[in-house]
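Undergrad: coords below, sequence missing:
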């Protein structure tokens, strides 16, 4: 072999080796990703769309199906909006009004989800039967490399992975809960992880009373889960039961590659073990650099010499849902403050009242407003997204929770020293005023949220980077089945080791039985044999007499 030939072979080998390693390390770009977000909750959509925006910015081709026009989007995201009818909007609004008139509790939340707000669950099926969605999979030219679906009591949507023959990723707007845990085989730890009805300060263990409440709360949620599973089976069959290549619902449940959860356990708590498929993206909607505010808001806040307050009760609860008496008391208090107030109010033609220090807006860039240095207090319904934004920007909170996870979020921020809770249903002007005064004048609240903000921001990767990396990871490894927890493929008996305990109990029973028989036999041999002849001889003596 000539020297020139040898050099050529060596060069070729080196090039192939470099190409191999380059191919292993190159990020995935230009994948076709479908987002399916059927929950009719604007706050949920903000979280889901923030993750999809990160993927679009990373160079992926993103298509999104949702029920309302998203506030967060990207120029390259294709939107397919399948809205509710006007009548359905009225029904949902009526359900919200009913919830706002009830004392917030886990029982009332579940009662409403299964009653007046059951349409939140059922309507999602209609979205997937709409021609605008069905065309996506009936058109064979459409090819998706991954599907991200927003979870909200719609677990039958795990069939989307099989429907589009690609990896499936679950997006959830809070910390991992039981159904999310089950989807990726995350261990459920009732003694360690508080449920929606128990609030525990980060870093603290639950006491006996809290663990007892946590047990009953988790049990209640399981009963709700059993009920929803019966609906999931029906919905799954209704949507895709006649499609020949679709796998069964039981098999589809085992095909979730990732669970993107809007949480950050290191700072928020509870510290708990998570399987690799649980990816925490808490604060995904928060911008690293806030966008410029609209001119009127910017000037209003810039000129707030005594500071400013933001009041927003979220996107699900409309202004008209709140009791007029409560609205009147809130206005009476806020209008007398020296601080300026930006108040989210839906009907700008009929506001609670006019005051020079109050600016009403039907929609607010909440994250950008909270980033303004003159904001000193956030009056909030204690939704997960708003609480995260307020803590990130180190703003104390006055919580007015209404339903779902809001009471728990409010209790947790009170225990952590980040704010005060007042019940919206029983709100009194004096209590409301005193709470605002305490939060504005006592520096301990600001000090506490500033300490939290440092923890919340300190991460090896930002929430956006985490979304992009792990979705790319799933794409590179065709679903990443290798990191799936074995718990996904185990039934309740095996996962709880009940069969092992039953076997050990059986072995112990047999061993005890054998021991008893052996000991009885030995006793008879050693002790029982001498007594019987004496007894018989005594009887014979009696007979002789």
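TA: Nice, I can see it. Note that this is a predicted model, so its numbers are computed, not measured. Numbering: from 1, shown residues only.
Undergrad: contacts and neighbour counts: CA atoms only from here.
TA: Fine.
Undergrad: and residue 394, what does it touch?
TA: For residue 394, the contacting residues are 446, 449-450, 452-453, by Cα atoms under 8 Å, 6 or more residues apart in numbering.
Undergrad: Am I right that it sits in a strand?
TA: No: read with DSSP: H, G, I helix; E, B strand; the rest coil, residue 394 is coil and lies in no strand.
Undergrad: Need the three-state assignment for residue 40.
TA: Here residue 40 takes the coil state, with states given by three-state DSSP.
Undergrad: Was I right to think it contacts residue 67?
TA: Yes: the pair residue 40 / residue 67 is scored as a contact, 6.0 Å apart, by Cα atoms under 8 Å.
Undergrad: picking that back up, neighbour count, distance to residue 164 and secondary structure added to the contacts of residue 394, as TSV?
TA: Converted to TSV, the contacts of residue 394 look like this (neighbours: other Cα atoms under 10 Å; distance: Cα to Cα, whole Å; DSSP: H, G, I helix; E, B strand; the rest coil):
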residue	neighbour count	distance to residue 164	secondary structure
446	23	49	helix
449	24	44	helix
450	19	45	helix
452	19	42	helix
453	20	40	helix
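Undergrad: Residue 210: which of these is nearest?
TA: Nearest to residue 210 among those: residue 452, at 23.9 Å, using Cα to Cα.
Undergrad: Can you give me every residue that contacts that closest one?
TA: 267, 391-392, 394.
Undergrad: Same check on residue 191?
TA: Residue 191 neighbours (Cα under 8 Å, 6+ apart): 206, 211, 214-215.
Undergrad: try this one next to it:
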């Protein structure tokens, strides 16, 4: 009995010893970014780790998770950047608007009472997991003296890949928000290269300046440059679904969760919703533009187009997640609710199509349930995602700005009646599910691997060489100089030889004449 109790105690102590204090930071005000990593926080907490979570969308209380509520970031974003997003301006406009709004944004984030309390508590952390989107946050790993793992809800941006030595190429791996398709034209390649150069020379320096300024003002004036800290990232977790992003050669410290990290086990629908879908004998179309695109993004004319076309589609039913429940002229075959359990709605067999803004997580959910889509992108990476959807023919693209009653009706008719879209998404759904290990399992295992061993032994030399060496620009320059010198030397010798021959020939002619 004593031996058994000792063994139980030993196992308990061993499990406790493996538990860690983890700081998790996802400060971007987009619910989809928060939802992507929630399963990871919950699974780590379930395994006994203690998490301190900085989030804009707090979860249900959990005894192992202490949450710091950054929900005020939404107000600043809507006031300062919301107008740009609603106007569907380009990426450059959004970046410039963020820089203009950075003072209010970063003052709120780095001077937050919850963060100040955490810093004053002198708490120690074994590891930090941080979304690499908002500037300056990796500097907290220096303040707490712990390694950090970088997070991205999609494929990582160029600097993120460069920090760990992954392959980067503006033509093969263009920035997602540029919306460049599968076979980039010369114009696309020029635009992508120009954006990379601008990012390297202007944007990254601006973001680093912003991060350094506010972190040093509110956290510690002696913090190092965020660029130096960023380059020491222990590992990166990216959510690069191979259906949307081209395969990329990566180093061992890159963990691709493969998309669908946020997918949950099926749950029963509420009785009234289950009844509504069960009784949709002629099929049902689900409409949702995500958590950010609300009624303010749609004009009265666009709303009227939707209601008119939906009315004409009766007896087929429409289930619409929308904040404007009492929309004008709502047809009888349309049910509007402010919130719906999207994953379980998409799993219903009577669901025939999904009208979506093209958010990555929404598209992954539709692929998982094999529901063809009509993509209507508004901003950000949505345009790029929908372009890929249309290219791979598991859905169609229709720009909200170009939408008319005729184009919307024709697009829905094509998606619903042409079997190619259902056939292709069935195939993609099977591919996306056929993985040796789920993304959540990979993320948990590698998080604990970093806690156990660190990753210095996995670091690639390619992470520490400058771009001019990475692209052989110095070698090309030396070879070009050598080729130029050889050309000049060869030309000189050739001309000298010609002159000698000419002189000898002239001498020979003169001699012949004298004879």
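TA: It's in. Since the model is a prediction, treat every value here as computed from it, not as a measurement.
Undergrad: Need the TM-score between these chains.
TA: Scored against TM-score structural alignment, normalised by the length of structure 2, the superposed chains reach a TM-score of 0.85; 497 aligned residues with a Cα RMSD of 3.4 Å.
Undergrad: if we can go back for a sec, go through the contacts of residue 394 of structure 1 and name the one nearest residue 406 of structure 1.
TA: Distances from residue 406 of structure 1 to the contacts of residue 394 of structure 1, taken by Cα to Cα, are shortest for residue 449, at 18.4 Å.
Undergrad: Strands along the stretch 401-545 of structure 1, start to end?
TA: 419-421 (DSSP state E, counting those that start in this stretch).
Undergrad: how big is the offset of stretch 502-510 of structure 1 relative to structure 2?
TA: Comparison of stretch 502-510 of structure 1 with structure 2 after fitting gives an average deviation of 3.8 Å (mean Cα distance after the TM-score superposition for structure 1).
Undergrad: For that stretch, what is the distance to the chain centroid?
TA: 41 Å (Cα atoms, centre = their mean, to the nearest Å).
Undergrad: can you check stretch 57-66 of structure 2 too?
TA: 24 Å.
Undergrad: got it, and stretch 164-175 of structure 1?
TA: Going by Cα atoms, centre = their mean, where stretch 164-175 of structure 1 is centred and where its chain is centred differ by 12 Å.
Undergrad: Please apply the same query to stretch 341-352 of structure 1.
TA: Centroid separation between stretch 341-352 of structure 1 and its chain, computed with Cα atoms, centre = their mean, is 30 Å.
Undergrad: Please apply the same query to stretch 249-258 of structure 1.
TA: Worked out by Cα atoms, centre = their mean, stretch 249-258 of structure 1 lies 18 Å from the chain centre.
Undergrad: Using neighbour counts, pick out the buried residues of it.
TA: 249, 252-258 (16 or more other Cα atoms under 10 Å).
Undergrad: How about stretch 30-37 of structure 1?
TA: Buried, per 16+ other Cα under 10 Å, within stretch 30-37 of structure 1: 31-37.
Undergrad: That one maps to which residues in structure 2?
TA: Using TM-score structural alignment, stretch 30-37 of structure 1 corresponds to residues 19-26 of structure 2.
Undergrad: Would you mind measuring from the counterpart of residue 274 of structure 1 in structure 2 to residue 349 of structure 2?
TA: Residue pairing (TM-score structural alignment): residue 274 of structure 1 is matched to residue 250 of structure 2. Separation of residue 250 of structure 2 from residue 349 of structure 2 (Cα to Cα, to the nearest Å): 39 Å.
Undergrad: need the contact list for the residue nearest the centre of structure 1.
TA: Centroid-nearest residue in structure 1, with Cα atoms, centre = their mean: residue 174, separated by 2.6 Å. With contact set as Cα under 8 Å, 6+ apart, residue 174 of structure 1 has these partners: 261-263, 282, 384.
Undergrad: Apply 6 Å and report the result again.
TA: 261-263 (Cα atoms under 6 Å, 6 or more residues apart in numbering).
Undergrad: and if you look at residue 53 of structure 1?
TA: 73-74.
Undergrad: Looks to me like it is in a helix.
TA: Yes: counting by three-state DSSP, residue 53 of structure 1 is found in a helix.
Undergrad: which residues in the stretch 251-400 of structure 2 form strands?
TA: Counting by DSSP E, counting those that start in this stretch, the strands of the stretch 251-400 of structure 2 are 254-256, 284-288, 317-321, 334-337, 351-356, 373-375, 395-397.
Undergrad: residues in structure 1 aligned with the fourth one?
TA: Against structure 1, the aligned range for strand 334-337 of structure 2 is residues 358-361 (TM-score structural alignment).
Undergrad: and residue 104 of structure 2, how many residues sit next to it?
TA: 13 (other Cα atoms under 10 Å).
Undergrad: just the buried residues of stretch 249-258 of structure 1 now: which is nearest residue 179 of structure 1?
TA: Using Cα to Cα, these come closest to residue 179 of structure 1 at residue 253, 10.7 Å.
Undergrad: Map the closest one onto structure 2.
TA: Checking TM-score structural alignment: residue 253 of structure 1 goes with residue 230.
Undergrad: same question, residue 193 of structure 1
TA: In structure 2, residue 193 of structure 1 lands on residue 173 (TM-score structural alignment).
Undergrad: picking up where we left off before, can you name the residues that contact the match of residue 274 of structure 1?
TA: So, once contact is read as Cα under 6 Å, 6+ apart, residue 250 of structure 2 ends up touching residue 166.
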